[in-house]
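K.L.:
Return a 3D structure for these sequence lines:
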Amino acid sequence: MEIAALHRLFLETPIVCTDTRKIDGPCIFFALKGENFNGNAYAREALKKGAILAIIDEEYYATGNHTVLVSNALKTLQDLALYHRNYCGTKLVALTGSNGKTTTKELIHNVLKTRYNTIATKGNLNNHIGVPLTLLTINPETDIAIIEMGANHQKEIAFLCKLAEPDYGYITNFGKAHLEGFGGVQGVIKGKSEMYDHLIAHDKFIFFNADDPIQLQKLNAYGRKTGYSRDKSDYRIIRFLGADPFVKIGFDQTTITSQLIGAYNFGNCCAALLIGEYFEVPPEDMKRAIENYVPEANRSQLIKRDGLTIVLDAYNANPSSMKVALENFKDMEAEYKIVFLGDMFELGQDSAMEHQQIAEQAEKMGYQGVFLVGEHFFDTASRAHKFKTFEDLKDYLRKHPVTEGTILIKASRGMALERILDLI
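P.N.:
As a prediction, the model looks like this:
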């Protein structure tokens, strides 16, 4: 079946599913494969549960007129998504970066939806499957789509840009994330910059942080851009007014008080303001949109309970985000501070060094308690409390409960360190 014909069927039933457990009515099922599953084996079940069509790539699972055999179900999904994206003609803003992608995406969405019909990546569906699924939620009435793109190796952002064909782009930052896959910090810069490379090659528009020397240098000779800065008069001046604990921003004569903890969220807010202004969103609407945004899903959440103030930032971590989280926590006004830090993943040969540096940084900051959790932190030379497993930490906290103070919880997603909330 040609993509144009498949697209006509999609327009009649504009719902795509890749998981039979989530089918609750008419849809088009794509039989995707993974290391531990084969979606082809669920084609019959998908049809029984209401799918009008099952796209499969193994002839053995064909079940008649309602299955379509293709050479690669994933590529067909991706081709359909690009075809649909171009059919709708929606303006598309793409963003990537080492840290802050999802928060920035949500802030941009909050700002733009005050004036436009918008859609945005749900959660962190930002890979080669999530991006096409998001593109397929666009409809002809959608004015702007905000698409988050994640990557852990070279050429991934380039592929996602080719898949989505963005009209605009923004890179949050270049940090020490996924060092193993990218091959070091320079590999991260090269890999994330694939978005700028794509946009420049296709003469598209770029938003950027003019205070980031890497971005400034890369875009110096490119004309179709606009940037923000704290003090460079050639760019949009946005002032940092503090973060204790919430980020405050000076935007012309207006003060914006966000519900985001940490100075590192200043740039995320700036991006939303810069992009909102470009799309002519009124300043008062942007102010309201940013002030009303409340982080969730373990991202820089401020929780108060039983005499404790908890900064929960356990959605993800890498050396760059860990460093700024510790620095921001140090600047918070509180007499008694405790940090719980969990392992950082995908650091490759730099893992031991990076964990050691974070352990030393935490020790030097004078916190009343430093707790390191996970095999990588356990192997550091540190005087902090170290626990090889979460169960070891749990046993310790049962015997030595934390009853007061201000607490930072920061770790990679795989550590699920938010479980500490059940222990304190």
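K.L.:
all contacts plus neighbour counts: C-alpha atoms, from now on.
P.N.:
Fine.
K.L.:
tell me the helices in the stretch 201-350 of the chain, going along the chain?
P.N.:
In the stretch 201-350 of the chain, the helices defined using DSSP state H, counting those that start in this stretch lie at 213-218, 266-278, 283-292, 319-331.
K.L.:
where exactly do the helices run in the stretch 1-150 of the chain?
P.N.:
3-12, 43-48, 73-88, 101-112, 130-135.
K.L.:
Nearest to Asn298, out of the ones you listed?
P.N.:
Comparison of these against Asn298 by C-alpha to C-alpha identifies helix 101-112 as nearest, at 11.3 Å.
K.L.:
which secondary structure elements does the closest one contact?
P.N.:
Applying 3 or more C-alpha pairs under 8 Å, 6 or more residues apart in numbering; DSSP states H and E, we find helix 101-112 packed against strand 118-120, strand 144-148, helix 266-278, helix 283-292.
K.L.:
now the other sequence, so there's something to compare against:
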Amino acid sequence: MTIEQLYSLYKVHHAVSTDTRNITPNSIFFALKGERFNANEFAAQALENGAKWAVVDEGKYVTDERYILVENVLATLQDLARYHRHQLNIPFIGITGTNGKTTTKELLYAVLSQRFKTYATKGNLNNHIGVPLTLLSIDDSIEIAVIEMGANHQREIAFLCDIAAPTHGLITNVGKAHLEGFGSFDGVKKAKGELYDFLKMHDGVLFLQGDNEYLREMEMQRGISKIVRYGFSPANDIVGRLEYANPLLCVSWKIRDAEVYHTVGTQLTGSYNTENILAAVAVGHFFGIDDVHINQGIVTYTPTNNRSQITKTGQNVVIADYYNANVSSMEAALANLEVIEAEHKVIVLGDMFELGDDAAKEHRYVVDKALAIDADRTIFVGEAFYAHQNTKAEFYETTDNAKEALREHPVVNSTILLKASRGMAFEKLMDML
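P.N.:
Now for the predicted structure:
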């Protein structure tokens, strides 16, 4: 079966499924393989649960005409998504970056939805499987799409751009993350810069944080012609300033050369989110949304998934930011806590993953950064941090150990920064706070 023939089936049923536990009725089931599973084995169950067709790549599972045998199911899913993308003549905004891409994606969605029927990546479906699934969820009624793209190796962003074909794009920032896969900070810049390469090649529009020296350098190396700049200096097309972050953000912005600033309160914490807000302003303004509706989109956005999320418990205010962590996001979170006005502050940090050979050095760096802040308690959790234990802070090898310590010595009436890589399972600590 050709992709064109498969696409004709998709257009009739317009839904794909990859999980037999959540089958969309009359969908096309794609039997993907992973390290620990082979969905070819569950194709029959998918059909029983309501799928109309099952795409498989092992002939022994084909028992009737409802099975579509292909050479590689994942490649077929990606090819179908690529084909579908090229039938959609709408703006596609690609987002990547070391930190803040999910928050920025959601802010863009909140702003653009004020005027356009917008579709944005759900959750963290930002990889070689998630992006195709996202594209195949977009129907003819959508007017603008926002596609988040993640990577931890070279050429991944280039591959995702080839599928999603962004007409517009932005990199939130570049920092020290996934060094195990990228090799170095220069490797991070090269990998994220693959989005710039695509925009340059296809005459796309770049939204650029004009005060970020690394992003400016990356753009200048490529010479992209269509650029909308946002940032804090007056040379940017959208000029912003942070009014306060105590702990929720209030931001003002204006169009370059205008006299009047537009001020907007938010439900976000973290001064580092100011530039993510300005990115949403820049995109909204570019697409013709007025200042009232831009601000309305921003003020109504509520963070979820423990990303820059304020949680008020019975005893404390918790800055829950433990969906992900790397060196640059740790720095930003600590800098934000330092400027927050609070009588009592507590820092709880967990290990950062995928730092490769730089892990020991970077964890030592974060320890020093955290100890420089005046906090009532500073707690480090995880094997990488534990290797740097000293008498100036509390160190625990596991999250369960830290939980027990917080049970024995509770924290009350404090503002607490809770930040770690997702694998540290810091949600376990919330019951103690």
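K.L.:
Would you mind reporting the TM-score between them?
P.N.:
Between these two chains, after superposing, the TM-score reads 0.98 (TM-score structural alignment, normalised by the length of structure 1); 424 aligned residues with a C-alpha RMSD of 1.1 Å.
K.L.:
Give me the mean distance between the lengthiest strand in structure 1 and structure 2.
P.N.:
Ranked by residue count and defined by DSSP state E, the top strand of structure 1 is strand 254-261. Superposed on structure 2, strand 254-261 of structure 1 shows a mean distance of 1.0 Å to its aligned residues (mean C-alpha distance after the TM-score superposition for structure 1).
K.L.:
In structure 2, what stretch matches that strand?
P.N.:
The alignment of strand 254-261 of structure 1 onto structure 2 (TM-score structural alignment) spans residues 262-269.
K.L.:
Would you mind putting the helices of the stretch 1-150 of structure 1 into CSV with distance to Thr67 of structure 1 and mean neighbour count alongside?
P.N.:
As requested, the helices of the stretch 1-150 of structure 1 are exported to CSV (distance: least, C-alpha to C-alpha, whole Å; neighbours: other C-alpha atoms under 10 Å):
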stretch, distance to Thr67 of structure 1, mean neighbour count
helix 3-12, 12, 14
helix 43-48, 8, 21
helix 73-88, 12, 20
helix 101-112, 36, 25
helix 130-135, 20, 24
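K.L.:
neighbours of Leu32 of structure 2, just the number please.
P.N.:
By other C-alpha atoms under 10 Å, the residues close to Leu32 of structure 2 number 21.
K.L.:
Please name the residues that touch the residue lying closest to it once chain neighbours are set aside.
P.N.:
Counting by C-alpha to C-alpha, 6 or more residues apart in numbering, Ala39 is the residue found nearest to Leu32 of structure 2 once chain neighbours are left out, at 5.4 Å. For Ala39 of structure 2, the contact set (C-alpha atoms under 8 Å, 6 or more residues apart in numbering) comprises 30-33.
K.L.:
do you know which of the helices and strands packed on helix 101-112 of structure 1 lies nearest Gly242 of structure 1?
P.N.:
Using C-alpha to C-alpha, these put helix 266-278 closest to Gly242 of structure 1, at 9.0 Å.
K.L.:
and the angle for that closest one with strand 254-261?
P.N.:
Helix 266-278 of structure 1 runs at 130 degrees relative to strand 254-261, counting by axes from the mean of the first three to the mean of the last three C-alpha atoms, to 10 degrees.
K.L.:
Contacts for helix 266-278 of structure 1, please.
P.N.:
100, 103-104, 107-108, 111-112, 172, 207-209, 227-228, 236, 238, 240, 247-249, 283, 286, 290.
K.L.:
7 Å instead, please
P.N.:
Applying C-alpha atoms under 7 Å, 6 or more residues apart in numbering, the external contacts of helix 266-278 of structure 1 come out as 100, 103-104, 107-108, 111-112, 228, 238, 240, 247, 286.
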